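Asker: I'd like to go over a predicted model; first the sequence, then the structure.
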Amino acid sequence: MFRYTEMQGGMHMLKELTQMAEKSSYIDPALYTKYEVKRGLRDITGKGVLTGLTEIGEVHSYIICDNEMVPEPGRLFYRGIDVADLTEGFMKENRPGYEETVYLLLFGSLPTRARLEEFNELLADYRTLPRSFVRDMILKAPSKDVMNMLARSVLALYSYDDNADDLSIENVVRQSLGLIAQFPMLAVYSYQAINHYHGNQSLIIHSPKREYSTAENILHLLRPDSSFTPLEAQLLDLALVLHAEHGGGNNSSFTTHVVSSTGTDTYSAIAAALSALKGPRHGGANIKVVQMFDDIKNNVSDWQDEGQLRTYLRRLLNKEGFDRTGLIYGMGHAVYSISDPRAEILKAHCKSLASDKGLDDEFDLHQRIERLAQEVIQEERKIYKGVSANVDFYSGFVYRMLNLPPELLTPIFAISRISGWSAHRIEELVNKGKIIRPAYKSISKRCDYIALDERNNE
C-alpha cells in the first residue's frame, strides 16, 4: 500500500512538473518575427541561411532573376555530377552504382574500372565485425528500435578501435570505410534480433558475401532463403544512390558538421547523425508514407474515384484523418518546389518492379495521389512556393515492393547516408573550421536570487 501511494504521489508531481516545464519553455511566436529569427535556419521565402561551404553535394531548385527567386525543376549534384546522369550511367551498363557513388563522395572523382574493382575488394575486407560483437552487442538486450540499436552498436565499435580518437584524415578514412561496409550487417542483424526476441520469429544470421554489392548483401542478409531477383537488387541499389547525399544543410549532415567541429571521435559523430536521421521529420518520413497509403487503401473503396481521394486528402490537411497531423506525407520539401529529382528518378524506374510484382494498381494510385495532393494543397493552404512529391513518396513504395519490414526503412536510409556523413566529416576536419556555435537571444527577464526559506512558488 505504501508503494502504491508513493507511486501515486510521484505521478502527481510529475504532472505538475510537466506543466511547469511547458509553461517556462513557451516562447511567444511573435517574438521570432520581432527579432528576425530564422527558425529552422530558413528565411520567410524558404531560402536557407548560409552556414558553410561544401564541395560534396549541391541541391538546386531555383535561379535568381531580377533579384527574385524563380523556381526550377529540382536537380541534385554529387561532386558536380548531376545525379540523373550518374544513375543513368551505371544503370545503362546494368551494374550497381552505390559503391562508385561512395568513392565519388569520399574522394572527389569517379573511379576507373580497375580502381572500382580494387575499392570493392577493400569494402569486402572491411565487411566484418569484431569477434563476438553480434552476440555481445546485438543479440543481448535488443531494444525494439533498429535505429537505436544501430546507434548503440556504432558507439560500441569505439571500444574495439585502438585508434578511436585519432583525427588524422588517414585514420578517419579507415574508420569511415569500416562503418560504410559494416552498416548493412549492423542494421539487418539488429532487425533479426528484434524479430526473434520481440516477434517470436526464428533467428537467422547470414554472413555477407564478398562478391555481392551493398544492395545485394542487404537482401541476402535479410531474407531467410537469401534469394532476390536482379531487378530487386537494382532498385534497392538505385534507392541507396539517391539517398547517399543531399548537401551539407540537411539535418543529419549538418549534425555531422556540428559534432565533428568539436573535435570528437568518428563513432560519436556518426551516432549523433543517426539520432538526427531517426526523427519522423527527417529519415523517418518514409515509414509515414507507407502507413498513410495503408490508411488510404482501408478508407477509400475505389482507388480510381478522384472525388473520394480528394475528400480523403482534405481530411488529412484538416487533421481529421490518419494520424491527424495535418500532413500529406511524401509531399513537399524544404528546398524543392517544382520537383524532387530523386522522386522523379525513382518513379521512372519503379514502374517495372511494380509490373513484375503485379502491383500496377498501386503504382497508379501513387501517381494519382501525387497529382491530386498537389492540387488539394494549393487549394487549402497558403504556401510561398510550389509543392511536389519528395523522395519518400516513392522510396516507401519501392521498399514495400521489396518486402522490407517497416522497422528497416529508416535504417536503410542510414546505410546509404553514412557515405555522405563520412564525406562531410572529412571535409569539416580537413578545413579545420571553428566550433559551430550559432547565436540564441535570451528573452528571459532578469530577476533576483531568493533565499530558500523565503521562496513562494504558489
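Answerer: Arrived safely.
Asker: only C-alpha atoms for contact and neighbour calcs from this point on.
Answerer: Fine.
Asker: by contact count, what packs against the longest helix seen in the chain?
Answerer: In the chain, with assignment by DSSP state H, the single longest helix is helix 169-197. Here helix 169-197 touches helix 113-126, helix 146-157, helix 214-222, helix 266-278, helix 409-430, going by 3 or more CA pairs under 8 Å, 6 or more residues apart in numbering; DSSP states H and E.
Asker: list the buried residues of it.
Answerer: Buried residues in helix 169-197, counting neighbours by 16 or more other CA atoms under 10 Å, are found at 172-173, 175-197.
Asker: now do stretch 37-56
Answerer: By neighbour count on 16+ other CA under 10 Å, the buried set for stretch 37-56 is E55, I56.
Asker: if we can go back for a sec, what would the helices and strands packed on helix 169-197 look like in JSON lines with distance to S301 and mean neighbour count?
Answerer: Below are those laid out as JSON lines (distance: least, CA to CA, whole Å; neighbours: other CA atoms under 10 Å):
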{"stretch": "helix 113-126", "distance to S301": "49", "mean neighbour count": "15"}
{"stretch": "helix 146-157", "distance to S301": "34", "mean neighbour count": "21"}
{"stretch": "helix 214-222", "distance to S301": "34", "mean neighbour count": "24"}
{"stretch": "helix 266-278", "distance to S301": "33", "mean neighbour count": "23"}
{"stretch": "helix 409-430", "distance to S301": "27", "mean neighbour count": "25"}
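Asker: could you dump those helices to TSV with distance to Y98?
Answerer: TSV is the format used below for these (distance: least, CA to CA, whole Å):
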stretch	distance to Y98
helix 113-126	11
helix 146-157	21
helix 214-222	7
helix 266-278	19
helix 409-430	8
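Asker: putting a second one here so we can go through both:
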Amino acid sequence: MSEVPGLAIEPAPRSSRNGSHSESDEEKSEGFKKPDLKETLREVIPEKRALLKKVKANGSKVIGEVKVENTIGGMRGLKAMIWEGSVLDPEEGIRFHGRTIKDCQKELPKGKTGTEMLPEAMFWLLLTGKVPSVGQVRKFSRQLAEQASLPEFVNKMLDAFPTDLHPMTQFAIAVSALNYTSKFAKAYERGLNKADYWEPTFDDCINLIAKLPTIAAKIYQNSYRGGGALPADVDPEQDWSYNFAAMLGKGGPKNENFQDLLRLYLALHGDHEGGNVSAHTTHLVGSALSDPFLSYSAGLQGLAGPLHGLAAQEVLRWILQMKENIPAKYSEKDVHDYLWSTLNSGRVVPGYGHAVLRKPDPRFEALMDYASARPEIARDPVFQLVKLNSEVAPEVLKKHGKTKNPYPNVDSSSGVLFHHYGFHETLYYTATFGVSRGLGPLAQLIWDRALGLPIERPKSINLEAHAVSRTLIGTALVPALFEYP
C-alpha cells in the first residue's frame, strides 16, 4: 500500500498547552492508577465468553414467535440479535446494564466543570458493565484527546468538499476513509487468531471515537463558518465533550452551560438498544468482519435517513413554523388548534411516538429537566412553545387515535436546545447525533469480535410464500404460513 503524505496513525506524545506534560496530583491518585479501559475489558471477557457458552447450550430453546406482521412490518419486536449495552423497555425506557438514565446521572463521573455525566464514562459502562472511577475516566479522556487529530489526507479531503454537500455525506466519507488506518484490517491481512480479533477492533474503535468530534467540527467549520482552522485545538486536560464544544467555537468558562448540555446530549444518544437503523447497520456490516471505520460509516448513512436521525431538525422546523402561524401571545387553545390543523391536513406531528416506547421518553425528560433548571433556557420563547406542546399534544394524539405512543420522544427537545445556543443550521444536527451514536454500536462491535459472533444472515421470504398454500423453501416443500380463505 502506498504512503499517503501527512498520514499520522500513532497518537502524538502527551502535551499540554504549556509544553511538556507532567504528572498531576490527580494522576498520582489511586483512582487514576486503576486498570485502564482495555485492561478492564480484558478482565470481563472470560466471564462473558463463559456465559455465551451456557447460552449456546440452550440453542434450541424458543424465545419468541414470528408473525406475518413481523416480516412485512420492519421486523419490529423480533428478538433476533445480541446487544450488551442497553435494553429498551416499552414502559420504563432505556436501561444501561440495568441502570436508568437518572441512575447514570448520579453514578457516572462528571466533567471538571458542570454537573452532567461524561459520555466517555457512559462508553465505559456500555463496554464493561462497570462504573469507572473519576481517575479512570480522566485517563480515558486524555487518551481520546491524544488520538483526536485527523490524518492530513482526511483534512484535505474535507476541505475539498463542496460547502453545501450534506454534512452526513461528508461525515460518512471521512469515517470510511479512516479505514486506511485500521489496525484490525492490517492484522487480519497478516493472519490473526479469532480469539484475538477484539484487540485491534478495540484500538480502531477508540481511535474512531476520538476522531468523531474533530470530523464533525471540521464539517461545521467548512460548511457554516467559511473554512480555515478550527476555533480551538484539542486540550488533553479536558474531556471529550468540552473539546467538541471548543472546536465548535464554544470553549471557555462563558460557555459552560453549552458544554454541559453537550455532555448530557452525547451520553443520552450513545445507545438505544441494537435494533435501530444506525446500530443494526453497524452490527450487520461489522458481522462480515469489515473494520470499525467501514462499519460505522454504514451506520452513519442509516442515521442520515429521514425516518431515523433527521427527526430533531424536523421538530425544530415545525415548531418555528408554528411560532410564525399562531399569535405572539398564544394560548393553550392556539397550540391545540394548530396541532389539529396539522393532523387534519394529513401530516404528522414530529417528535412524538416511538417504535418501542409506550411512555414518555426518559431522554426527553432528562433534556427538559436540564433546560428547565436554567432560567436563560426556560425563558426562551421557542423552548416554552416546545414545553407547552409536550403538555397539549398527547391528548390531541390520543383523540386522533392513530398512534400507539402519543408522548414526546427525545427529538422533541434536542433541536430546540441547540437552537437556543446559536446553532441554527438544522442540517447539522444529525452530525452531532452521529458523534454520539458511535458509542453504543462501537462498544457492541468490540463484543461481537470478543464473542466470535457470526456473520448475520436471516432468511427472507417472498409474498407468494405467504399467499399460497404450499411453497418451495430451500429444497423442501413445506406448508405455507397460513391459508387465505
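Answerer: Thanks, I have it. All values derive from a computational prediction rather than experimental measurement.
Asker: which of the helices and strands packed on helix 169-197 of structure 1 sits closest to R310 of structure 1?
Answerer: helix 409-430 (27.7 Å; CA to CA).
Asker: helices and strands around that closest one, which ones?
Answerer: Going by 3+ CA pairs under 8 Å, 6+ apart, helix 409-430 of structure 1 lies up against helix 98-107, helix 146-157, helix 169-197, helix 230-243, helix 251-260, helix 266-278, helix 285-299.
Asker: so for E55 of structure 1, which of these sits nearest?
Answerer: Comparison of those against E55 of structure 1 by CA to CA identifies helix 98-107 as nearest, at 9.3 Å.
Asker: residue range for that closest one in structure 2?
Answerer: Using TM-score structural alignment, helix 98-107 of structure 1 lines up with residues 119-128 of structure 2.
Asker: superposed on structure 1, what's the mean shift for that stretch?
Answerer: Aligned to structure 1 and superposed, stretch 119-128 of structure 2 gives a mean residue distance of 1.5 Å (mean CA distance after the TM-score superposition for structure 1).
Asker: how about stretch 281-288 of structure 2, aligned to which bit of structure 1?
Answerer: Counting by TM-score structural alignment, stretch 281-288 of structure 2 corresponds to residues 255-262.
Asker: which residue is the nearest non-sequential neighbour of the most centrally placed residue in structure 2?
Answerer: Residue closest to the mean C-alpha point of structure 2, counted by CA atoms, centre = their mean, is R437 at 1.4 Å. Leaving out its chain neighbours, the residue that sits closest to R437 of structure 2 by CA to CA, 6 or more residues apart in numbering is G270, at 4.3 Å.
Asker: how about that neighbour, what's its match in structure 1?
Answerer: For G270 of structure 2, the residue aligned by TM-score structural alignment is A244.
Asker: which ones are touching the counterpart of I426 of structure 1 in structure 2?
Answerer: Correspondence of I426 of structure 1 to structure 2, assessed by TM-score structural alignment: I446. Taking CA atoms under 8 Å, 6 or more residues apart in numbering, we find I446 of structure 2 in contact with W198, T201, F202, C205.
Asker: try 6 Å this time
Answerer: W198, T201, F202 (CA atoms under 6 Å, 6 or more residues apart in numbering).
Asker: three-state assignment of K382 of structure 1?
Answerer: For K382 of structure 1, the assignment made with DSSP: H, G, I helix; E, B strand; the rest coil gives coil.
Asker: next one: the one 5 residues further on
Answerer: Taking three-state DSSP as the rule, one finds V387 of structure 1 in the coil state.
Asker: what's the burial count for it?
Answerer: 22 (other CA atoms under 10 Å).
Asker: that one maps to what in structure 2?
Answerer: Aligned by TM-score structural alignment, V387 of structure 1 pairs with P406 of structure 2.
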